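1. just coords:
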């Protein structure tokens, strides 16, 4: 079958790879109808997560049709149209029982790498390096989905493939950030990053009752999407002082909730951005925490911050003093998609949550290298590139 594979730093190639097989009785094989790029994939492409091997299949956000089921699968059948969760989660361990699915004790087949990096291993993520389980990804004609009764969700007939596709990761990640940050009715919420996850975090905050939601970015087309499709306010950080702007918009107090949806390759036009770039390229730090630093400084005293952007290891010049002395709560997580997808599908069916506008470029799988290049370089207003393996 054809699949989009990682073949080196900043290199994607569509290659012929073996079709997936059932390896466990709880697996299903999915015929992929749509699979979409994610900002976290760019960290793999850029070589910032050094556990990729040439030929690894990329992708972890997808929708498709079940074509084969394992003998122990009880709640899915051949022909079901399903959206898949990015993280493999068994559903039975202590973490899954707490609905912390991306921390599943049984989802990562290679726990030693991340135990060495972080002290303990999270679960395994499809298409996201051998540190996260070594699973083949979804930018392919077919994908094996482990723990299918837990990690796949039947899509109601009234929801289009493209809308449901983003429930897999972008919408569920964004919703998790707004939820676990403790967003309450009447809150002021600031979101750093107007990509797919940032937009979905902003929309989630609004649906959870936030009185005011502000999204920070520099790309005009993404900020326009926020205003038009999400209904939130925007700040272009390249043309104003974000901290001063947020103080003014919040009566001098600062946002109650700050959501960081940028991650380890955050951009900054100031001296701090140059500093971070140099340190990262020299491997003196692994991550650029520009947006997270700004969120700490902007957040009101006693407020909360949730980081959704992917970070790998170490950052420099982190304002820990501000975090501690302002009494801020800082949380973060990989997506617990299984916890949120059912509710998101319901809201999508009711029209409360729309995502089609994120799919700015829909391409056949054969054009995956071009799709990733546009996505990485923000060419032609690309917010997300969606691949159709059958196209």
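-> Done, it's in. A quick note: this is a predicted structure, and the numbers were derived from the prediction, not measured. Numbering: from 1, shown residues only.

2. every contact and neighbour count from this point should use C-alpha atoms.
-> Fine.

3. show me where the chain has helices.
-> Assigned by DSSP state H, the chain shows helices spanning 41-45, 94-97, 111-118, 148-151, 161-165, 170-180, 196-207, 220-225, 242-249, 271-281, 290-298, 320-325, 337-350, 368-377.

4. so which of those helices is the most packed in?
-> A comparison of the helices of the chain by mean neighbour count, using mean count of other Cα atoms under 10 Å, puts helix 196-207 on top with a mean of 28.

5. how far does that one sit from the chain's center?
-> 12 Å (Cα atoms, centre = their mean, to the nearest Å).

6. then this one, side by side with the first:
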């Protein structure tokens, strides 16, 4: 089959790879009909290459048609249309029973001291072949796949794999209350959907910051108040002005380790990426630092006794945190990978509603064949051609 593979820093290519097959009784194989490029994939593209091998298949936002199932898979069958959560979880371990599917003990990567395995995401998370491919082997398929109805296009359901469930968790963990104020940093796909979900949950004022005109325009179409950090000298001051001087009740950090505005951290990240893999892994594991500008903006913009929900991906082990300010303000913080299946029942009725209350139909900006994935990665990375969200069609 054809699949998008990692070949080196900032280099991916579509190659012939072996067809997947049933290996365990809890496996399934699906024919992928749609799969998306995630902002987290760009971390592999640039920063986390030390944890990849040449030829690794990327991608963790797939859906498709079930081709084959193992003997212990009974809730889906060949011909079913399914979305595959990005985290691989068993559904019955200690953490899964509590709804913390991203920490599944059955697929947890204890040798790396990391949580549940993820599709297409490095040695840290199981090195499981990903979904930017024609076919995908799905481990733990007795639990993971989400059956979706026919009759609506893939893109109405595809983002249950990551974007929608991640954004829903980000909003819920921000303690959004009806009539409250919400501030979102970053208007990539996660920021876009988090801001819309915040409005759906009853926030009176939702403010978001970015500097890409197409992202800002998309957010404004959905009633989000926006700030362009290239045009506003003091983003935090602007948020304070818009929230009676207190700051936002709830803040969502939707940027992560690649934030603008921290040149030293950016240099350190890129320098680590140029080291030999073994040396780079040690440097990242022991002394890695992230670009912290977006996170510091969140800490400054949240009101006292407010909540910061961190959904942008971070990987540093030596990040400087303003602990005195956080303690003094009494900030609540929640963070982590989305527990995808925990949120599906809340979101599904909104997707089958013809009115599309979350505006899911207005997110994808580019649809390209799988064979053009390398060009799409480059375009997405450079934010060219108004690119916000890319869906690949195998």
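-> That came in fine, so what should we check first? No experiment lies behind these values; they were computed from the predicted model shown.

7. select, out of the helices of the first structure, the one closest to residue 356 of the first structure.
-> helix 161-165 (5.2 Å; Cα to Cα).

8. what about the closest one, how far off from the second structure?
-> For helix 161-165 of the first structure, the mean deviation from the second structure after alignment is 1.0 Å (mean Cα distance after the TM-score superposition for the first structure).

9. in the second structure, what stretch matches that helix?
-> With TM-score structural alignment applied, helix 161-165 of the first structure matches the range 154-158 in the second structure.

10. give me the residues contacting the matching stretch.
-> Here stretch 154-158 of the second structure makes contact (Cα atoms under 8 Å, 6 or more residues apart in numbering) with 33-35, 61-63, 83, 148, 351, 360-361, 364.

11. buried only: go through these for me.
-> 33-35, 61-63, 83, 148, 351, 360 (16 or more other Cα atoms under 10 Å).

12. equivalent range in the first structure for stretch 175-188 of the second structure?
-> Under TM-score structural alignment, the match for stretch 175-188 of the second structure is residues 182-195.

13. that stretch: which residues count as buried?
-> In stretch 182-195 of the first structure, counting by 16+ other Cα under 10 Å, buried: 182-184, 187-195.

14. from the middle of its chain, how far away would that stretch be?
-> Put simply, stretch 182-195 of the first structure sits 17 Å off its chain's centre (Cα atoms, centre = their mean).

15. ok, back up a step: will you turn the helices of the first structure into CSV that also has distance to residue 261 of the first structure?
-> As requested, the helices of the first structure are exported to CSV (distance: least, Cα to Cα, whole Å):
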stretch, distance to residue 261 of the first structure
helix 41-45, 14
helix 94-97, 24
helix 111-118, 21
helix 148-151, 24
helix 161-165, 19
helix 170-180, 8
helix 196-207, 5
helix 220-225, 14
helix 242-249, 16
helix 271-281, 17
helix 290-298, 8
helix 320-325, 18
helix 337-350, 16
helix 368-377, 16
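
16. nearest to residue 25 of the first structure, out of those?
-> Nearest of the helices of the first structure to residue 25 of the first structure, taken as Cα to Cα: helix 148-151 at 9.6 Å.

17. what's that closest one aligned against in the second structure?
-> With TM-score structural alignment as the criterion, helix 148-151 of the first structure aligns to 141-144.

18. tell me the residue in the first structure aligned with residue 130 of the second structure.
-> Match for residue 130 of the second structure (TM-score structural alignment): residue 137.

19. over to residue 63 of the second structure?
-> Aligned counterpart of residue 63 of the second structure in the first structure: residue 63 (TM-score structural alignment).

20. what's the answer for residue 15 of the second structure, then?
-> Matched by TM-score structural alignment, residue 15 of the second structure corresponds to residue 15 in the first structure.

21. repeat that for residue 291 of the second structure.
-> Aligned partner of residue 291 of the second structure by TM-score structural alignment: residue 288.

22. its match: what's it in contact with?
-> 263-267, 276-277, 280, 315.

23. just put those in a markdown table and tack on distance to residue 334 of the first structure.
-> Below are the contacts of residue 288 of the first structure laid out as a markdown table (distance: Cα to Cα, whole Å):
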| residue | distance to residue 334 of the first structure |
| --- | --- |
| 263 | 12 |
| 264 | 14 |
| 265 | 17 |
| 266 | 18 |
| 267 | 21 |
| 276 | 23 |
| 277 | 24 |
| 280 | 22 |
| 315 | 18 |
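
24. which residue in the second structure lines up with residue 50 of the first structure?
-> Under TM-score structural alignment, residue 50 of the first structure pairs with residue 50 in the second structure.

25. how much space separates its match from residue 44 of the second structure?
-> Going from residue 50 of the second structure to residue 44 of the second structure by Cα to Cα, to the nearest Å gives 9 Å.

26. shared neighbours of these two, which are they?
-> Between them, residue 50 of the second structure and residue 44 share no contacting residue, judged by Cα under 8 Å, 6+ apart.

27. list the contacts for residue 97 of the second structure?
-> Going by Cα under 8 Å, 6+ apart, residue 97 of the second structure touches residue 91.

28. so for stretch 207-215 of the first structure, first residue to last residue, what's the gap.
-> Using Cα to Cα, the end-to-end distance of stretch 207-215 of the first structure comes out at 15 Å.

29. residues in the second structure aligned with it?
-> Stretch 207-215 of the first structure maps onto residues 200-208 of the second structure, going by TM-score structural alignment.

30. buried residues in the matching stretch?
-> 201, 203, 205-208.

31. quick one: which of these is nearest residue 373 of the second structure?
-> Proximity of these to residue 373 of the second structure (Cα to Cα) peaks at residue 208, which lies at 29.3 Å.

32. one step back: which residues touch the closest residue to the match of residue 291 of the second structure other than its chain neighbours?
-> Spatial nearest neighbour of residue 288 of the first structure, excluding adjacent residues (Cα to Cα, 6 or more residues apart in numbering): residue 264 at 4.9 Å. Counting by Cα under 8 Å, 6+ apart, residue 264 of the first structure makes contact with 43, 286-289, 309-312.

33. and for residue 148 of the first structure?
-> 26-28, 73, 76.

34. redo that, cut-off 10 Å
-> Neighbouring residues of residue 148 of the first structure by Cα atoms under 10 Å, 6 or more residues apart in numbering: 25-29, 66, 69-70, 72-76, 84-85, 88-90.
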